[in-house]
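Chemist: Predicted model and sequence follow; I will ask about them next.
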Amino acid sequence: MLEELELRDLGPIRKAVIAPAAGMTAITGETGAGKSMLLSALQLISGGGADSARVSPEADKAWAQGVFSVGEGHPVLQAAQDCGVEAEDGELFLSRTVPASGRSRAVCGGKTVPRSVLSRLAEYLVTIHGQSDQIRIASPARQRAFLDDYARNTDERAAYAIAWQDYREVSDRLERLSAQQAQVRQQADYLKDSIAQINRVDPQPDELDTLKAQRDTIEHAAQIAQGVRAAMTALDASSLDEAGDEPGACQLVTQAIHALESIGIARISDEPVQQLKQLRAQMLDVTFSLGHYVDTEEEGADLDQLNARIHELTELVSRWGPTLQDVIAWRDQAELNVQDLDASPEKLAELQDLRQRRYRRLQQVARKLTVSRQTAADRLGETVTKELAQLAMSGARLDIRVEERTADGDGVPFDATGGDTVSFMFTPFPSAQPMPMGKSASGGELSRLMLALELALAERVCEDPSQNSQAGMTFIFDEVDAGVGGKTAVELGRRLARLAQSAQVLIVTHLPQVASWADAHYVVAKQVGAKATATTVRQVSGEERVEEIARMLAGNESHASLDHARELLAMSSLDHVA
C-alpha cells in the first residue's frame, strides 16, 4: 500500500505530499491545474521514462518518492532481496531524480539501483490504469496472469510447474546424450574412413623417399644416358655395338699387351704385361656396370604411374604426417580407438522411455490447469460484462478464450506457463466483431473495462484473500470517467468504492459523483501570483470538501450547490440504501 507520495519541482508543482487513504483517494482540480503531475510522479517511481522537460522552471532537478507499506510475506520482499534491497520496518522506499539535463537516478531502500529494478518492484506494488498504461493488459502474458489470479488455481499451477521442470530436465539430458552420440558416431565414421583410405594406399615406411629419388633419376635419364654412353665409348666402343673411328681405352690397352708379348716375355720383365691385363679387366668390369645403367634406362619406367603413387603418399602425409611412419602409426592407433567408441544405445532408450512417462504426466496436469482457466474464463467474462452494463457500456461484452496450443517444431504444445493460450476479446457493441482487448476499445472504454476486471478480481479476493498474488496492490485510475455522467457516474463511484474495500485506489476524476465516494480527497489548484503561477496540492475534508464537490457540481459555491454537495456526500456510502 502507498503510504506517502512526495514530489518536488515536477512541472508546476514545486512541492507536494500526499498520504493516500487505505481505501479510496480522489484527486480533483480544474483542467490544466497539474493533476497529471501526480501520475507522472507515480510513473517515475515505477520505472517509467524520465522527461527532463517536466522539471519545474528555474529548478535544476525534479524528485519523486513513494513510501510503500509491505507486510510480512508480501511477494515484493523476495523480489527486493533478489535485487539486493531490504525493506526497513515494513516499509519500502522508491525514489527517482530527474535532472534538467543528464540521466535520471533511481534509488530503492537507500541504494542506487538501475531503473529496471524500480519497474520490477513496482509490478508488485502499483497498477496504473491511464490512457498511456492500458497496453499492459493487452499482453497475453498479463491476461493469463490475471485469469490465473481470478481462477485461484495456485495448486494446479504448482503441480504443472513441477511436471514441466521434470519433463525439461529429462529432455535436456536426452538432448545432451543424443548430441554426444552423434559426435561419437561422427568420430567413429571419420576414423573408419581414414583407416580405409590409408589401407587402400598401403604405404611403406621409406617408400616416399625412394620413389622421389627414382623420379629424379628418370627425369634426368637423357643426361645420364649421354654421360654413360660417352664413358662406355671411351672405354670400349664395341660394348655398345657401335663402330667408332677411334679405339677405346680397352682396345688400346689390349694393343699394348700384344705389343709387349710380341717381343717375348723372356727378354723383359712380365710385370708390365700383368699390370696391363689387370687394368683391362677393371675397365671391362666398369664397362659392364655402366652397361647395366644403359639397360635400365632403356626399359623406360612409367613416369606418370610413379607420379600418381607419389601423389597418393603425399596426400596421406599432409593429413596424418609429417612422415609415412607417422601415417602408419596414426592408422594403427585409430584402429584401437574405433574399438573403444560406444554410443550407449541402452542409456538412450532408457531416457526416451522416461521422457515419454513424464510427458504423459505433463499432459495430465496441463489439462487440469486448462480446465481451471476455462471455468474461470466463463465466470470472469460474465461478471465483467454485467459490470460494463452498469458503467455506461450497455451491449459491450468481454469473452475470454482459453485455447489449447498447437505443437511447436519439436512436437510439444507446452511451455513453462501451460499448454494453452489466453486471449481477452472485447466487443464494444452488439453488432461489432470481437477483437483483442486493447485494439477494439477507446481509452475511456479500456479504463472502465479495466475497472470492471479489477472489481471482478476483488470479489474473488474477498472469497479468499490468500489466493491473490496482487494483495496490497495500489490501483491508480485516470480518465475512467470519460463520457460518463448522471446515474452511471454514481455507479462508477460505487464500484470504485467496492474495489477499495480490498485494495488501495487512487482516482483522478472530474466527476463529483465519483469523488464523493472517496475516503480521502486531494485538490490540485493553480495559484496565480503577480510574478509566477504555482500549483498546490492539499487535502480537503469537512466543509472544504463540500465546497470542492459544489464547485465540481455547479462551478460555484451557491447555497443550492452546497446543499447538493452535502446530499451527494451523504448518499455516497456503500451502507446507504437508496
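Modeler: Thanks, I have it. In this text the structure is predicted, and so the values were computed from the model without any measurement.

Chemist: drop to CA atoms for contacts and neighbour counts, all remaining ones
Modeler: Noted.

Chemist: Determine the set of other helices and strands touching the host helix or strand of Glu403.
Modeler: If you go by DSSP states H and E, Glu403 is part of strand 397-404. Other helices and strands packing on strand 397-404, by 3 or more Cα pairs under 8 Å, 6 or more residues apart in numbering; DSSP states H and E, are helix 345-389, strand 420-427.

Chemist: Report the inter-axis angle for that strand versus helix 345-389.
Modeler: 170 degrees (axes from the mean of the first three to the mean of the last three Cα atoms, to 10 degrees).

Chemist: Could you report the separation of Leu7 from Lys61?
Modeler: Leu7 sits 11 Å away from Lys61, going by Cα to Cα, to the nearest Å.

Chemist: ok, back up a step: and the angle for the strand holding Glu403 with strand 420-427?
Modeler: Using the same axes, to 10 degrees: strand 397-404 against strand 420-427 is 160 degrees.

Chemist: Could you list the buried residues of strand 397-404?
Modeler: Applying a neighbour-count criterion of 16 or more other Cα atoms under 10 Å, one finds 397-402, 404 buried in strand 397-404.

Chemist: Which single one of those residues is nearest to Arg360?
Modeler: Proximity of the buried residues of strand 397-404 to Arg360 (Cα to Cα) peaks at Glu404, which lies at 15.9 Å.

Chemist: and Ala59, that one's in a strand?
Modeler: No: applying DSSP: H, G, I helix; E, B strand; the rest coil, one finds Ala59 to be coil, outside a strand.

Chemist: hmm, back to that, the more surrounded of Leu7 and Lys61?
Modeler: Using other Cα atoms under 10 Å as the criterion, Leu7 and Lys61 rank with Leu7 on top: 24 against 20.

Chemist: Second structure follows, compare the two:
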Amino acid sequence: MLEELEIHNLGPIRSALIAPAGGMTAITGETGAGKSMLLSAIRLISGGPSDGGRVSVGANEAWAQGVFEVASSPAAVAAAHEAGFEPEDGELFLSRKVPASGRSRSMLSGRSVPRSVLGSIAAELVTIHGQADQLRIASSVRQREFLDRYAGDDVALAAYGKAWNALRAMDDRLERLSSQESSMRQQADYLRESIERINRIDPQPGEMAELRARRDRIENAAEIAEGVNRALSALDASQVVDDVESSSATDLIDRASQALRAIHVDGVFSELADRLDSISTDLSDVVFTLSGEVDNDLGMEDLDAINGRIHELDELVRRWGPELSDVIAWRDQAVFDLEDLDASPEKVGQLQEEREKLFGEALKAARAVSKRRTAAAKELAAKVTAELESLAMSGSKLEIRVSEREHLDASGADDIDFLFTPFPGSPQMPMGKSASGGELSRLMLALELVAAEKHVVAGGSVPPMTFIFDEVDAGVGGKTAVELGARLAKLAQSAQVIVVTHLPQVASWADEQYVVAKGETKDGSVETTIKQVRGSDRVHEIARMLSGSESEASLEHAEELLKSSVLD
C-alpha cells in the first residue's frame, strides 16, 4: 500500500506531499492543472523511463519518493530480499532523482539500485490503468498471467512447471549430443583414457601418507633401531641383552613401590605405592610396544618399490590433484560424465525414449492447466461482461479465447486472447486495439473487480495492490458516473484505489480527496499545488466540480452527493 508520495520539482509541481487513504483516494482539479504529474511521479518510482525535460524550470533535478507498506505483500518483500534489502518497520522507500541533463538515479530505502530493481518491486505493489499503461494488458503474456491469477490453480501450474523443466533438461542433453558430437567424442576419449590410467594405478584413500611414512622408516632404519634399543636398555635391559642383573627403570620403580608397601603404615605411603604401580604398568606397555619395533625388520621392504609407487601416485596428483582424494573423486565423476558424452546410437536412442516419456507427462500436465484455464476464461468473461453493463458500456462484451496449440512452452500449450467488442455490431478485436482510453480503463476496472470478488468468495484475500485509474471516467456522466464511483469504492474495500477524475459523482465516493490547482507565483511563473480537502473544503470542491461555481444550490447538491455516496 502506498502510504506517502512526495514530489519535488517535477513539471509545474515544486513541492507536494500526498498520503493516500487505505481505501479510495480521488485526485481532482481543473484540466491542465498538472494531475498527470502525479502519475508521472508514480511511473518514475516504478522504474519507468525518465525525461529531463520534465524537471521544473530553474531546478537542477526532479525527485520523487513513494513510501510503501509491504508487510502484507510477501512478493514485494521477496523481491527486496533478492536485491539485498530488508524492509525497515515493514516499509520500503522507492525514490528516483532525474537531473535536467544526464542519467537518473534510482534508490531503494536510501541506497542506489538499478532501475530494474524498482520495477520488479513496484510491479508487486502498483498497477496503473492509464492510457499509456493499458498497452501492457494487450500482450498475450499479460493476459495469460491475469487469467492464471484469476483461476488461482497454483498446484496445476506448479505440476506443469516441474514437467516442463524436466523436458527442457532432456532436450538440452540431446542437443549437446547432436550439436557437439565431434568435440564430445574427443572429450569422451580423454575421459576414457584418464579413467583407464587411474584405474591401472588404482590409488587407495590415504595410501600416499602411508607410503611416505614407510619410506621414512626404511630410510631412517639404523637411527630408529639405535634409539629403540637405547630406550629399552633404560626401561628394561632384559629386552635387549640377557642380563638380569642390570638395573632398569621398571625394576627401580618396582623396588620403590615394594619399599613403600613394607612400611605398613596407612596413608600417604600406600597411595604413593599405588601411583608407582600405575607408572610401572604404563612403562611395561611402552616396553612391549618398543619390543615389537625391534622385531620389525625394516630392511626387508623394497625401498625402490615404495619410491616407484609414490612416483606413480605423484603423477596422478599432478594431473588431477592437488590431493590423492581429489584424483579418486575426479575419476568417479568422470565415469558419470562419460555416460553423457558417449554419443553412441544406443545411448541417443535411450535418451530419445526417455524424452518421449517426459513429453507425454508434460503434455498431460499442460492439458490439465488448459482445462482449468478454459473454465476460468468462460467464467471471467461472463462476469466482466455483466460488470460492464453498470459502467456505461451496455452491449460491450469480453470473450477470452483459450486456443490449444501443438507445441509446448514454459506457459503450457495455450494461446490466450482477450477479445473485446465495444458496442453491438462492432467487430471483435484484440483488447487494446478496440477501445478508447476511457473504455479500456473501465474494462480493466471490471476485470479487477471480478478478480477481487473471486478471491474474497473463495475465502482468500486479495493480493495487496495499489490500483491507479486515469481516464476511467472519460465519456461518462449522470447515473453511470455514480455507478462508476460505486464500483471503484467497492474495489477499494479490498485494495487501495487512487483515481484521477473530473467527475464529482466519482470523487464523492473517495475516502480522501486531493485537489490539484495551478497558480502564479510572485515572479510570474506557473506553479501547481496539491491540497487535501476535508469537511467544508471538500464540499466546496465537489460543488465546483458540479457546476463550476460555489452557489448555495451547488453546495447543497454537493452535500447530498457526499452523503449518498456510501456503499450498502
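Modeler: Good, I have the coordinates. The structure presented is a predicted model; accordingly, all values stated were derived computationally and were not measured.

Chemist: if we can go back for a sec, mean deviation, the strand holding Glu403 of the first structure versus the second structure?
Modeler: Aligned to the second structure and superposed, strand 397-404 of the first structure gives a mean residue distance of 0.5 Å (mean Cα distance after the TM-score superposition for the first structure).

Chemist: what sits up against that strand?
Modeler: Here strand 397-404 of the first structure makes contact (Cα atoms under 8 Å, 6 or more residues apart in numbering) with 370, 373-374, 377-378, 380-382, 384-385, 388, 419-429.

Chemist: need the contact list for the aligned residue in the first structure for Gly29 of the second structure.
Modeler: Using TM-score structural alignment, the partner of Gly29 of the second structure in the first structure is Gly29. Neighbour list for Gly29 of the first structure: 35, 510, 523-525 [criterion: Cα under 8 Å, 6+ apart].

Chemist: Of these, which are reproduced in the second structure?
Modeler: Using both residues aligned by TM-score structural alignment, their matches' Cα atoms under 8 Å, the second structure keeps these contacts from these: 35, 510, 523-525.

Chemist: okay, those in JSON lines with distance to Ala225 of the first structure and neighbour count next?
Modeler: Below are these laid out as JSON lines (distance: Cα to Cα, whole Å; neighbours: other Cα atoms under 10 Å):
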{"residue": "Lys35", "distance to Ala225 of the first structure": "112", "neighbour count": "23"}
{"residue": "His510", "distance to Ala225 of the first structure": "118", "neighbour count": "21"}
{"residue": "Val523", "distance to Ala225 of the first structure": "120", "neighbour count": "19"}
{"residue": "Val524", "distance to Ala225 of the first structure": "118", "neighbour count": "24"}
{"residue": "Ala525", "distance to Ala225 of the first structure": "120", "neighbour count": "20"}
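
Chemist: Among those, which ones are in strands?
Modeler: 523-525 (DSSP state E).

Chemist: List just the nearest of these to Glu72 of the first structure.
Modeler: Distances from Glu72 of the first structure to these, taken by Cα to Cα, are shortest for Val523, at 33.5 Å.

Chemist: The closest one -> the second structure?
Modeler: In the second structure, Val523 of the first structure lands on Val515 (TM-score structural alignment).

Chemist: got the contact list for that match?
Modeler: Val515 of the second structure is in contact with 27-29, 530-533, 541, counting by Cα under 8 Å, 6+ apart.

Chemist: Go again with 6 Å.
Modeler: By Cα atoms under 6 Å, 6 or more residues apart in numbering, Val515 of the second structure lies in contact with 27-29, 530-531.

Chemist: Among those, name the buried ones.
Modeler: Buried, going by 16+ other Cα under 10 Å: 27-29, 530, out of the contacts of Val515 of the second structure.

Chemist: and of those, the nearest to Gly349 of the second structure?
Modeler: Nearest to Gly349 of the second structure among those, with distances taken as Cα to Cα, is Ile27, at 66.1 Å.

Chemist: Helix or strand for that closest one, just tell me which one.
Modeler: Using DSSP H and E, Ile27 of the second structure falls in strand 24-28.
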